[in-house]
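> Would you be able to build a 3D model of this:
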Amino acid sequence: MAMEYGERTRSGHLARRPLLPPALRAPVEARTWREFGYLLVSLPLSIVMFTYAVTMVALGAGLLVTFLGVPVLAAALAGCRGFGVLERARARGLLRLDVAEPRPVRAAKPGAMAWIGAVLKSGTSWRSLLYAVLHFPWAVFAFTLAVTFWSVGWSLLTYPLWRWVFPMYAGVDGLQLYGSEDGRHTFYLDSTFEIAVTAAVGLLVTLVTPWLIRALTTVDRVMVAGLLGASRLDARVVELESDRGAVVDTAAADLRRIERELHDGAQARLTGLAADLGLAKDKLREDPREAARLVDEAHGEVKLALQELRDLARGIHPAVLTDRGLDAALSALAARCTVPVRVTVDLRERPAPAIEGIAYFTVSELLANVSRHSGARSASVEVWRVEDRLLVQVADDGRGGADPAAGTGLAGLAGRLGAVDGVLDVDSPAGGPTRVTAELPWCG
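Coordinates of the predicted model:
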């Protein structure tokens, strides 16, 4: 029975553990071969990129005295962007580097001139050109260093295996380090000690080479991510576009909720109220007692309809929040919760009204989750300010296990907070307690 090396996991399966430490495994690991292949391919590609970029830019600059210079420069930049696509794909496949795609060229209006203008104005185009120029000298250096160390290391390490080829096929005693023209002063690596030392040196160089290659490819990673990836502005634009979609979806959902509550609640009651008053009017002369009863029921329906409208208005934006701030509004929320809630608000001034409203509805949703899902006996709400951030924390002693990915409403809440550069942190181990912290910009 074959012996397996490893240790048992919690599930009882045997987790395989490598026999060799990382330093000895590195020369034969797939990562090392991928990165070495990346450096090998970099040189011919960088030659093509550099030649294209320098030639086209020089040609375009020379033709700027005529109209042809501008489209030639645009073609140069467009070609460099194309090389950037290739380089990102190569880094993704060989270096396992996932680089965000920059924003595509978008002309303000259709037409060749508009496209040329958009290419020339794009920062991504000029960064791609800079990459094509700077990567060439680095690729020459990295290729030379990597190939030299790789070939020398493996050649010396395997020298005991192939040194006997020389006497058999070349008529020499082994690897010659130096020799004179007259043949009197020559030195061959042919003794057992010399062969062992040669292999030991080869092993040392072979073990060092993977780490050298990783250091070289680290520079490539920085260049690809910094010059060919999305800029901070592009990433911010994409984030804002995503957040805008989340805000629009949230607003649409709120409008549907308000319409549904009006239709099913106050509107239905007011419709019934109109019918009851109509019957009471008809029976006023024939049966005053029945008319009085109907009016009394209608009065009760009016009270219920008013209460539902107040609750709906509170759900849109509570008056107490506008008039008295978060402390009073959150205390009112806590009073309606099904478990005892302790509220602590440590704010010397009020944040922006929009942030104040988001903080209120965040606590409202979190306390609703406490009432419905936590099984808690008590909860707490704390609000405080740290520099230019407003922090809201809701904690409970319930069963825990809250997970934003499990469809508990926390994912939607995190999305709404993200729309205003907010962050939602959920700490809810199984068995509790649960602690949810929302961080919002102050914007006071």
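> CA only for contacts and neighbour counts going forward, please
Fine.
> residues contacting the closest residue to Leu95 other than its chain neighbours?
Among residues not flanking Leu95 along the chain, Glu35 sits closest, at 6.2 Å (C-alpha to C-alpha, 6 or more residues apart in numbering). Glu35 makes contact with Leu94, Leu95, Ile213, Arg214, Thr217, according to C-alpha atoms under 8 Å, 6 or more residues apart in numbering.
> how much space between Glu35 and Ala91?
Using C-alpha to C-alpha, to the nearest Å, we find Glu35 at a distance of 9 Å from Ala91.
> again with Ala379
Distance from Ala379 to Ala91, by C-alpha to C-alpha: 50 Å.
> With neighbour numbers in mind, choose between the two.
Taking other C-alpha atoms under 10 Å, Ala379 and Ala91 do not tie; Ala379 has more neighbours (23 against 20).
> roughly how far apart are the residue nearest to Leu95 and Arg416?
41 Å.
> ok, which stretches of the stretch 251-400 of the chain are strands?
Per DSSP state E, counting those that start in this stretch, the stretch 251-400 of the chain carries strands over the ranges 341-346, 379-386, 389-396.
> To compare against the first, here's the next sequence to fold:
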Amino acid sequence: MTVRTAWQAITRNPVHFLGSSWPWRSLGYLVSGVLTGAATGVVLFALVLGGAMLAIGLVGFGLLFAAGLSGVVVARLERWRLRLVDLDPAPDPHRAPDRPGARAWLAVRLREQQTWRELGYVAVSVLALWWLDLGVLVASFLLPAMAVIEIVVDPYLPWFGLVFLLLAIPVLLLVAAFPVTVWAGARAAFARSVLAPRELELGARLGEVSRSRARLVDAFEVERRRIERDLHDGAQQRLVALTIALGMARLDLVEGSPAALGVAEAHEQARLALAELRELIRGVHPQVLTDRGLAAATTEVASRSPLPVGVDIALPGRMPAAVEATAYFVVAEALANVAKHSGAGRAEVRGRLLGELLVVEVSDDGAGGAAPAAGSGLAGLADRAAAADGTLSVSSPIGGPTVITLEIPCPSG
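So this is what the prediction gives:
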């Protein structure tokens, strides 16, 4: 397992720990903490004192405003220093750009909350943390420093005392590496909890996963359309031409002759292949969905169902292509499941746009008892809905009716 933090390093084999860079990194972290904490305290004291003395003027308000901004500046420095003892980057909400489609108000709220947390961290750092850093350093290196001073200032030190001190100094320095690293790890854990809370980091990662999933869905949809276009413009046209040619050839042959029978059989097979290809094209991506939208495409798939299907989809206009495609394929798969498993005599499809949420319901009067874990394809429908950031719910009590509800966000912007 790769060591990522000082906390993890201190739990490893002591020999490996002492031979690694972590004691030096921890020492650098604490020393820089003392320097930055003392410098920040001096600057803040000057700014606050100057602002209080000149509070009635613009200069005073400017100094107080600068003191407030110090939280952002110091926190940025602390996130940079954190890399000494924590290799995982600490996200900075002030620098993270708003992704397309992100909720801007949520990003602003997070930054406002983080600014107050940063101000609090600066106050704690100036009043306590850098003093604790200094105390740990002094306590850890006090004995080695005293041994060095004893060697330097005592000209009458006996030889055995000199040998003892020379042997004790490296041992004391090795021992000092442990409290220094322990406190550096604790200090870093506190800094991360305040300046880069895990929920923000997890939220950022979840957002990236969602965006990655959306990109995959878009790429998959583009590929589906390309396949549909190639089949429609290529293989289908060739089969149409072949069917016509075989039909013309039948007219030139004597009816009932072996050649006529063979051409007739070939003509029938070509016609069946053409019908199957057209069905395949509709399954890949129906052209009517691209040309006329969700309502028309749903009506077409309902007309091919073996049982009566009522369609009531009233939308104010065209939805985004990804939303229409997801809703169409969920409806198509749901109607196929109804025909295969429900024993229903009739099904209904209803769709409405409620605010910025597309809601599509597929219901039937079958026997009920449908469940995603029962192998009826509902789990796949739920996965398809989730890929579009939507949800799929199923209500199917024993005896029916079964209602499958799809909800997909459909932002107006």
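> if we can go back for a sec, any chance of the contacts of Glu35 of the first structure in TSV, plus distance to Ala253 of the first structure and neighbour count?
What follows is these, written out as TSV (distance: C-alpha to C-alpha, whole Å; neighbours: other C-alpha atoms under 10 Å):
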residue	distance to Ala253 of the first structure	neighbour count
Leu94	44	18
Leu95	43	22
Ile213	53	23
Arg214	50	16
Thr217	48	19
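> Reformat those as CSV; add secondary structure.
Output for the contacts of Glu35 of the first structure, formatted as CSV (DSSP: H, G, I helix; E, B strand; the rest coil):
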residue, secondary structure
Leu94, helix
Leu95, coil
Ile213, helix
Arg214, helix
Thr217, helix
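> mind listing the helices for the stretch 1-150 of the second structure?
6-10, 14-18, 22-53, 58-82, 104-124, 130-153 (DSSP state H, counting those that start in this stretch).
> Of those, which is nearest Leu358 of the second structure?
helix 104-124 (22.0 Å; C-alpha to C-alpha).
> ok, the counterpart of Val248 of the first structure in the second structure - how many residues close by?
Using TM-score structural alignment as the criterion, Val248 of the first structure maps onto Arg215 of the second structure. Neighbours of Arg215 of the second structure under the rule other C-alpha under 10 Å: 13.
> separation between Arg215 of the second structure and Gly283 of the second structure?
Applying C-alpha to C-alpha to Arg215 of the second structure and Gly283 of the second structure gives a distance of 22 Å.
> Then Ala387 of the second structure?
From Ala387 of the second structure to Gly283 of the second structure the distance is 19 Å (C-alpha to C-alpha).
> now Leu358 of the second structure
22 Å.
> who has more neighbours, those two?
Each of Leu358 of the second structure and Gly283 has its neighbours counted (other C-alpha under 10 Å); Leu358 has more, 21 against 14.
> Now for the more buried one: which residues touch it?
Gly351, Arg352, Leu406, Glu407, Ile408, Pro409, Cys410.
> What lines up with Val359 of the second structure in the first structure?
Match for Val359 of the second structure (TM-score structural alignment): no aligned residue.
> Just to check, Val359 of the second structure is in contact with Arg352?
Yes - when contacts are counted by C-alpha atoms under 8 Å, Val359 of the second structure is listed as touching Arg352 (5.4 Å).
> neighbour-wise, which of those two wins?
Neighbours were counted for Val359 of the second structure and for Arg352 using other C-alpha under 10 Å; Val359 has more, 21 against 16.
> Enumerate every residue touching that one.
Gly351, Arg352, Leu353, Thr405, Leu406, Glu407, Ile408.
> ok, which pair from these is furthest apart?
So, those by C-alpha to C-alpha: farthest apart are Leu353 and Thr405, at 13.0 Å.
> what about stretch 216-234 of the first structure, start to end distance?
Stretch 216-234 of the first structure: ends 28 Å apart by C-alpha to C-alpha.
> Just give me the match in the first structure for Val72 of the second structure.
Match for Val72 of the second structure (TM-score structural alignment): Arg81.
> And for Gly418 of the first structure, nearest residue in space, chain neighbours not counted?
Nearest non-adjacent residue to Gly418 of the first structure (C-alpha to C-alpha, 6+ apart): Asp243, at 6.8 Å.
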